[in-house]
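Engineer: I'd like to go over a predicted model; first the sequence, then the structure.
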Amino acid sequence: MIPSSVSEAYQKILSRVPPNQKSIVKKVLQIIIGARRPLTIAEMAEALDLALSSHIQPQPAAQARIDPLQLERKLRHLCGLFVFVKNSKIYLIHQTAREFLIKKANSDDVNFSYSSALNDIEKQMALLCVQYLLLENLGGNTAEQPAFQNFLEYSAVHWASHVRHMTFTSGQEMAGLLNRLYDTRGKRFALWFPILWKAVAPYLEVPQMSALHLAAFNGHEQQVSSILAIDKGTLNTPDTTGTYPVIWASLNGHEKTVQILLEQGADIHAQDGLYGNALQAASNGGHDKIVQILLEQGADINAQGGLYGNALQAACYRGHDKIVQILLERGADINALAQDGHYRNALQAASNRGHNKIVQILLEQGANINAQGGLYGNALQAASNRGHNKIVQILLEQGANINAQGGLYGNALQAASNGGHDKIVQILLEQGADINAQGGLYGNALQAACYRGHDKIVQILLERGADINALAQDGHYRNALQAASNGGHNKIVQILLEQGANINAQGGLYGNALQAACARGHGKIAQMLLEQGADINAQGGEYGNVLEAARQNEHYHIVQILQKYHCADQSTYQFPLPKRRKVSSGFHIA
């Protein structure tokens, strides 16, 4: 409820607008209210130019009449405090200003000039965006229009949303324009669609879509029905991402579109692409009503495939507890082992993503707490790696095997050490985790902490009895000192040396700690190791000796350090050397 004093203040501000400028101010306010995000002055200039045009099809872009610099001054003059500009973006003075204008539209105050119903605003924004995208010379890069196309990004990304929120009648009125925009084989589509795709799915290549795929993706029911009335040829055909129309509609939450597609014969079991099937897509998107529709229509609740393996795992990963409960009530296999996907099972997915409530639901419903497989091996390791303290405690209280082996990090303690989660490290140690357990990417927990630079965890592990000179059976670095030296962690190298690390321990990719530091160009660590007695002439490892490690990676400052310590084969060294191969920077997996 807006206080009457605020409404009166807003009305007083707008009453100062000259009568001959009211239509312009009204258009400006409508655009600000309708825009999905704050528009820049340059965007507003082009949008307002279209909005004020008297032509059904506005003039070519090069003839745009509104200068952005003049518009900013004009807005300040006409709108007063009602509108302000910050960092070239236009805002209403307060959220209550929007509510005030909408409330006025719903009242009987016929004398108020600036109100508009939301349906009318959506129609106007849709028309502006669609007309803009259909401008004759949009996309040209001639010298005559270097500043044009400011409204292109907004129009490309948001036109579909505005159309979706129009009334049915408005959609019919714009049918001709929309049909032109739905020509997915034309040059105009090739201009705007990549802009949209970059905004909604930057991690995927721009696909080739039919008009039906696009209409389903957008949730434009009238276009879907119109296309299917003429041709159903693409109804059960995937686009170049492997995704079917019904999957796009399910993913994006377009309930009515899903129903239309199913009524027209869409294959509810169609499998392919990133999202596997319609049920998994809806579960991923959090659209419980669509999930229920699909289940009522016979969707296979345990169908395998797609990024998440199955619908239950998708809902668990994304944190949609209501959908998790729906799926379990309808018979989803709580312990299904997904053929694909990082997480192998629902409990591991929920644990990795930190969804406490879902973890509890799954455990109460009988999820196997120690199920093996997937990237992290088990649920406890998944939670430990991502730092979810509460879930770690829940799993341990419910009987998770604290020393279970497997997965990327070998065990939960190494996973927590890798992630830098000192509280979880302490919880695990207090509950009996094997501090020197072997396996996984780094060989053991201490080496993981050393490589990743987590000095607090290194100290915790050493205080609790970690073997400082343990030789890892796996991993590049063989021991903690070599891992820290390779990672460039000066403080940890000092800690390890002070605690008695064997400075000349052999093995691993680089043979010893000094070679690891030299290969990566860590001069301070190389100096420290040499001062503490590292064998400058030790043989072995990837490069055979420290001088080769430095010179093959062009670390000439390291070569100079080694020369000062009288490296045995420096007489054969010519400075500088031609470029040779560089060492890998090691590995890093979050």
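Structural biologist: Structure received. Keep in mind that what you see is a predicted model, and the values were worked out from it rather than measured.
Engineer: use CA for all of it now, contacts and neighbours both
Structural biologist: Will do.
Engineer: residue ranges of the strands in the protein, please?
Structural biologist: 83-86, 89-92 (DSSP state E).
Engineer: Could you dump these into TSV and include distance to residue 54?
Structural biologist: Listed next are the strands of the chain as TSV, based on distance: least, C-alpha to C-alpha, whole Å:
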stretch	distance to residue 54
strand 83-86	26
strand 89-92	25
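Engineer: For these, state which one has the densest average packing.
Structural biologist: Ranked by mean neighbour count, the strands of the chain are led by strand 89-92 with a mean of 18 (mean count of other C-alpha atoms under 10 Å).
Engineer: what does stretch 367-379 contact?
Structural biologist: Residues outside stretch 367-379 that contact it (C-alpha atoms under 8 Å, 6 or more residues apart in numbering): 334-335, 341-345, 347-349, 351-352, 363, 382, 395, 398-401, 404-411.
Engineer: Buried members of the residues you listed into ChimeraX, please.
Structural biologist: The buried residues among the contacts of stretch 367-379 can be selected in ChimeraX (16 or more other C-alpha atoms under 10 Å) with this line:
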select :334,335,341,342,343,344,345,347,348,349,351,352,363,382,395,400,401,404,405,406,407,408,409,410,411
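Engineer: Next one for the comparison:
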Amino acid sequence: MRLLKYNSDSEPILVEYSNDENVPPYAILSHTWQEGQEVTFGELMSGNGKDKAGYSKILFCIQQTQRDGLDYCWVDTCCIDKSSSAELTEAINSMFRWYQKAQRCYVYLSDVPGVNTAGNVSHVQELDSQKDDGISQSWESEFRRSRWFTRGWTLQELIAPESVEFFNQESKWLGDKKSLELVIHSVTGIPIEALRGSPLRDFSEQDRFSWAATRQTTRQEDWVYSLLGIFDIQMPLLYGEGSEKAMRRLRKEIREAVMDLPSVLTHNLHSRDRHTDDELERIRRWLSAPDPSSNYQRALKQRQESTGLWFLENDQYVEWKTTAASFVWLHGIPGCGKTVLLSTVLENVLNYCGNDTEYVVVYFFFDFKDVQKQNTKLMVQSLIWQLLQRCTETPTSITTFFSSFEIGKQELPLGALLEVLHKIIQEFPRIYIVLDALDECSDRVELLGVLDDISTWQLKNLHILLTSRRERDIEAVLNTFVDQQNIVCLQSELVDKDIERYVQQRLLDDTQLVKWAKDVTLRHEIELTIMRGAQGMFRWAVCQLDALQNCRTRAALRRTLATLPLTLDKTYDRILSSISEDDAPYAVSILRWLAFSRRPLSLGEVSEIVAITLEDEARFDRDEILEDPFDVLNICSSLVTLYPTNTSGEHETMDPTRQVVTLAHYSVKEYLLSERITKGSATRYSMQETACHDLIARSCVVYLLQFRTADILSQDDSTEFKLADYSAQFWKIHAWATRQETEGYVQEVLDLISESESIYANSVRVYDPYGPRAHGVFREMITMPLHFASKEGLTKIVEKLIEKGADVNSQAEHFDDSTAIQLAALLGHEDIVKLLLKNGANVNAKGGTLGNALQAAVFGNEPTLVELLIQAEAEVSNALVTAVYEDNEEMTKLLLKYGADANFQGGCFGNVLWTAIVNSSVHLVRLLLDHGADPAFKDKHGWTTSMVAFETGSKEIRDIFGVHDYDSLSGRDRCLVPSSLTVPKDSEVDITGNSYAISKDGNVLLPVVQMVSDHPFSINQRVMYFEATIHALGTGNAFGIGISDRDLYKTHMVGWGRGTYGYHSDTGDLYCESGEGTRFGATFGVGDVVGCGSDKDKDEFFFTKNGERVGSISEGRSLHGRRFAVVSLMRGTFHFSVNFGPGGFAYPL
């Protein structure tokens, strides 16, 4: 480690220390780099670089160090010899520790301007006076916007040191980490506990990654490398590997670090970070809750200092916040600044609650720009997720509730979600819920019903604040439960104070307006004119200031001020009418897409939209792409706005064209869709929703039609074809919104999904929601057009494909070997089912996990189609298993009515009756018995109905079959026990005794080879166990060992599907009925003996490796009755043997 100090000539010199123990006390600098202006190690050693801007930072650091009584300091730019890769690697791996050991850390904020302080004051006196003042509002906004908070490396520089002090560009002290912690917390989202030095291991992996989510680094790998200290990881730097590979290496190191910690240190970590966090992550993925923090941060950035302070002093607000549990409703006219005001309120409540774990704030912003944030159900899911994050442990009642819906496999209905929300709210002494822009919710009736339901809970710990326009339906409902004194109208005289601050500040800050602010008289004229016309409407004031930016002379300025439009409608009409004739077609396309896109669009995507034409010969012309994507802002001016990408927790390499462009305000979209626009001069911009969706759908298809060459598009080409991902993902959704299939659209879609072209293959390669995107096996997995069209409900497309000779009975591997009629039946497309039957589709054709068309219709709960298919002579009995499995009583009765056999043998549990028993469906058990189901049935393994009832049924079901205890089970000694694995047909497995070998091409991805024991474990075995010895395992291959209660999907590893648990060799993860693994144990391979068992007395599954217990998990009611041993293999070469224990195990239990 090298440190800086002054020599006798007051010149900076470097002193090197080879041993950390000998390093003297030192200070350390944190700053943002300026390209080409930082002094390097070589320059400092040679005495050069003094003319660079960075030299002044070095001098500042040394001088501040001396003022604080220290002799040495460290500055990254010159204390590391970056020409040595070894030294750079060592330095980056040591960086967190170096910052942590520093006596003081000085943060130099080069973009925060000077603070007015009295002259000729000693440094110490100046610091004391500033410390007393705390954060000054004169520089708070600049502090919040500082680039320092956006850089990747500065995260550890904020967290690691105990003492962090902030200085502005004039080297004046602003405050320290302690005095500014609430502001820092607000800006960064980092918990107060972390800022105060709580051990980072107390925070989950997900939490720590989220702190860096919005930060950027110049080199993409550095975003990952900057997190090494945050996770206490050391690993080599491999610049050029890319961020994805670097992230994979980091996650692997994190997992292995957790495994290697001594048990005394990992007890609490594992109980929270490994189990609870994994469980929370599964719930989070299931909830798929949108993150409202991006809306909050955007609103904060738009806010001027002191905006909304008048409301914080409002009696109703103060009482709502501090004492009474109640509702408060803020309403105001369009464009009056409700969302920005809410950001002030939200920040105030967050600061009020501070670090108090008993006070919790959750919030949601409804947003017309983002479909994910217009939905009531997703709002509830977001609130639930935010509350779960604040729980130190997931409440048992909540995990039980989610488990009852089989996490990840069933969608929670809104009523169930409200029940969850109700339960979680009661876990905290005080809850604040803040909801913005109720009027921007797409299903307001449902939203208002939810709010009404919540009001009936009468929870004394619940405080709710709402904002919206004053619209009749909202007012009618809210008046029923919001007290009149808690309904606050944002009157113009109150909002005008905030608008005045905004106008004044913008005239000083806006580089295109500041020229007018120099003349005090002219500045006051602008302020007075804007304020006279605003009448409480922020949005109007913003648009007028935007218009003044274009004025080049005083005369032009005064003409513009004299002719300002009186209303927001007239303002929009003027903006649209001023768009040039050449730019008008671009503006129409851009505004159409921004008004109806299914997700926010990036600047790069919008720049390609203008290159799509649908007139004459529809085409995408790459030469028509906007050369400068930022011209979008020039074309549409005040109607659109730009903001950074909404991150989801994963890092993205910084690219300006990835910034999101949206309509600037909800009122813009309203005006474009209103009849009012047709009465002005901007009528060409009038829009109708259905027509817009049709044009966007066609545009997406036309865009995808450019991919006509087999190898034109790889998975990494989204940077060049920016609109490819959106077009491939959403063209169908826009098509559904139109509910029409025009002639041009039909032909374009046919071209897109034609088997003779590679166009559709390329579009799926870009966005494939149904399965892996493996280039090597892509052609074998590609969806057949007929199946795709049948699934998506494209009736005319199906008709055209049949006319062209499509095989109506073919199976699509990409859709789990399903037939087209199965897919149409599953999703309720009656017209397509009829069309396929008319053209010879086999109603009883079997394929994949759906079984046949009737089973698919039962699974999709489509009674009309069930009767239609039965009339077409579909086999009825196998569908009965599906109905019972889905616990669908009405469907079960319907099938029994049509002659389904109550004794039908099939399904994963043996027969229809056993399926009802396993599901604990008492009503269906009785219904089946009433229809002749045989209670004395016995299967080929020796299991009887009474045994299944005893093992899996409820007390009520046991009573039905007269089974009260283990001793009452007759025939239990005659159950067969497992002795070998059964091998699927065509699996190319060589069997010698209990030794199994397979040799396949290592590039083959699917199918997985599943081997299940010939018999389940006997009901007599209280401890069930088997082991496998691995003799050969190809590189990159995966081996899974586990237990299942049913037949397995051929494409699933053990543990991925329902009723299975598995431990995998390649990751060491445990998979519990999910494709998402949880950290469990070490990886394993050649020479290892791994085992899997179930202990009924201890109610647990357990796994072993070479005689050592890896871990266990509670059984609960996860598996149902019979338990089969399973080994699954994926990708390539294997040789292993299994042992079920007749002669003892390699490692005795």
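Structural biologist: Received it, and whenever you're ready, just let me know what you need. All values reported here derive from a predicted model rather than from experimental measurement.
Engineer: TM value for the aligned chains?
Structural biologist: Scored against TM-score structural alignment, normalised by the length of the first structure, the superposed chains reach a TM-score of 0.55; 426 aligned residues with a C-alpha RMSD of 5.5 Å.
Engineer: Among the strands of the first structure, which comes closest to residue 227 of the first structure?
Structural biologist: Nearest of the strands of the first structure to residue 227 of the first structure, taken as C-alpha to C-alpha: strand 89-92 at 38.6 Å.
Engineer: Next, the mean deviation of that closest one compared to the second structure.
Structural biologist: With mean C-alpha distance after the TM-score superposition for the first structure, strand 89-92 of the first structure departs from the second structure by a mean of 7.2 Å once superposed.
Engineer: Find out how far that strand is from the centre of the chain, if you would.
Structural biologist: 27 Å (C-alpha atoms, centre = their mean, to the nearest Å).
Engineer: ok, now stretch 630-637 of the second structure?
Structural biologist: 30 Å.
Engineer: same question, stretch 379-395 of the first structure
Structural biologist: Counting by C-alpha atoms, centre = their mean, stretch 379-395 of the first structure comes out at 22 Å from the chain centroid.
Engineer: Then stretch 787-794 of the second structure?
Structural biologist: 28 Å.
Engineer: which residues sit against it?
Structural biologist: Here stretch 787-794 of the second structure has contacts from 732, 741, 795, 797-798, 812, 819-821, 823-824, 827, 829, 832, using C-alpha under 8 Å, 6+ apart.
Engineer: Closest to residue 618 of the second structure out of the residues you listed?
Structural biologist: Nearest to residue 618 of the second structure among the contacts of stretch 787-794 of the second structure, with distances taken as C-alpha to C-alpha, is residue 741, at 16.4 Å.
Engineer: Could you check how many residues crowd around the closest one?
Structural biologist: 17 (other C-alpha atoms under 10 Å).
Engineer: need the contact list for it.
Structural biologist: Going by C-alpha under 8 Å, 6+ apart, the list of residues near residue 741 of the second structure reads 735, 794, 796.
Engineer: which among these gets closest to residue 1038 of the second structure?
Structural biologist: Closest to residue 1038 of the second structure, out of all of these and judged by C-alpha to C-alpha, is residue 794, at 39.2 Å.
Engineer: measure the counterpart of the closest one in the first structure to residue 83 of the first structure for me?
Structural biologist: Applying TM-score structural alignment, one finds that residue 794 of the second structure aligns to residue 220 in the first structure. Note on residue 220 of the first structure: its distance to residue 83 of the first structure, by C-alpha to C-alpha, to the nearest Å, is 33 Å.
Engineer: now swap in residue 58 of the first structure and tell me
Structural biologist: 27 Å.
Engineer: mind listing which of the contacts of stretch 367-379 of the first structure are in helices?
Structural biologist: Among the contacts of stretch 367-379 of the first structure, the ones falling in helices (DSSP state H) are 347-349, 351-352, 363, 382, 395.
Engineer: how about the helices in the stretch 851-1000 of the second structure?
Structural biologist: For the stretch 851-1000 of the second structure, applying DSSP state H, counting those that start in this stretch gives helices covering 853-859, 863-871, 877-885, 889-897, 912-918, 922-930, 945-952, 955-960.
Engineer: can you put these in JSON lines and add distance to residue 362 of the second structure?
Structural biologist: As requested, these are exported to JSON lines (distance: least, C-alpha to C-alpha, whole Å):
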{"stretch": "helix 853-859", "distance to residue 362 of the second structure": "37"}
{"stretch": "helix 863-871", "distance to residue 362 of the second structure": "41"}
{"stretch": "helix 877-885", "distance to residue 362 of the second structure": "38"}
{"stretch": "helix 889-897", "distance to residue 362 of the second structure": "39"}
{"stretch": "helix 912-918", "distance to residue 362 of the second structure": "40"}
{"stretch": "helix 922-930", "distance to residue 362 of the second structure": "41"}
{"stretch": "helix 945-952", "distance to residue 362 of the second structure": "41"}
{"stretch": "helix 955-960", "distance to residue 362 of the second structure": "42"}
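Engineer: out of those, which comes closest to residue 607 of the second structure?
Structural biologist: Here helix 853-859 is closest among the helices of the stretch 851-1000 of the second structure (C-alpha to C-alpha), at 42.9 Å.
Engineer: quick revisit: closest to residue 1027 of the second structure out of the helices of the stretch 851-1000 of the second structure?
Structural biologist: helix 945-952 (24.1 Å).
Engineer: List the buried residues for stretch 790-805 of the second structure?
Structural biologist: 790-799, 801-802.
Engineer: The nearest residue to residue 1042 of the second structure once chain neighbours are set aside in helix, strand or coil?
Structural biologist: Taking C-alpha to C-alpha, 6 or more residues apart in numbering, and ignoring the residues beside it in sequence, residue 1042 of the second structure has residue 1062 as its nearest neighbour in space, at 4.2 Å. With DSSP: H, G, I helix; E, B strand; the rest coil as the basis, residue 1062 of the second structure sits in strand.
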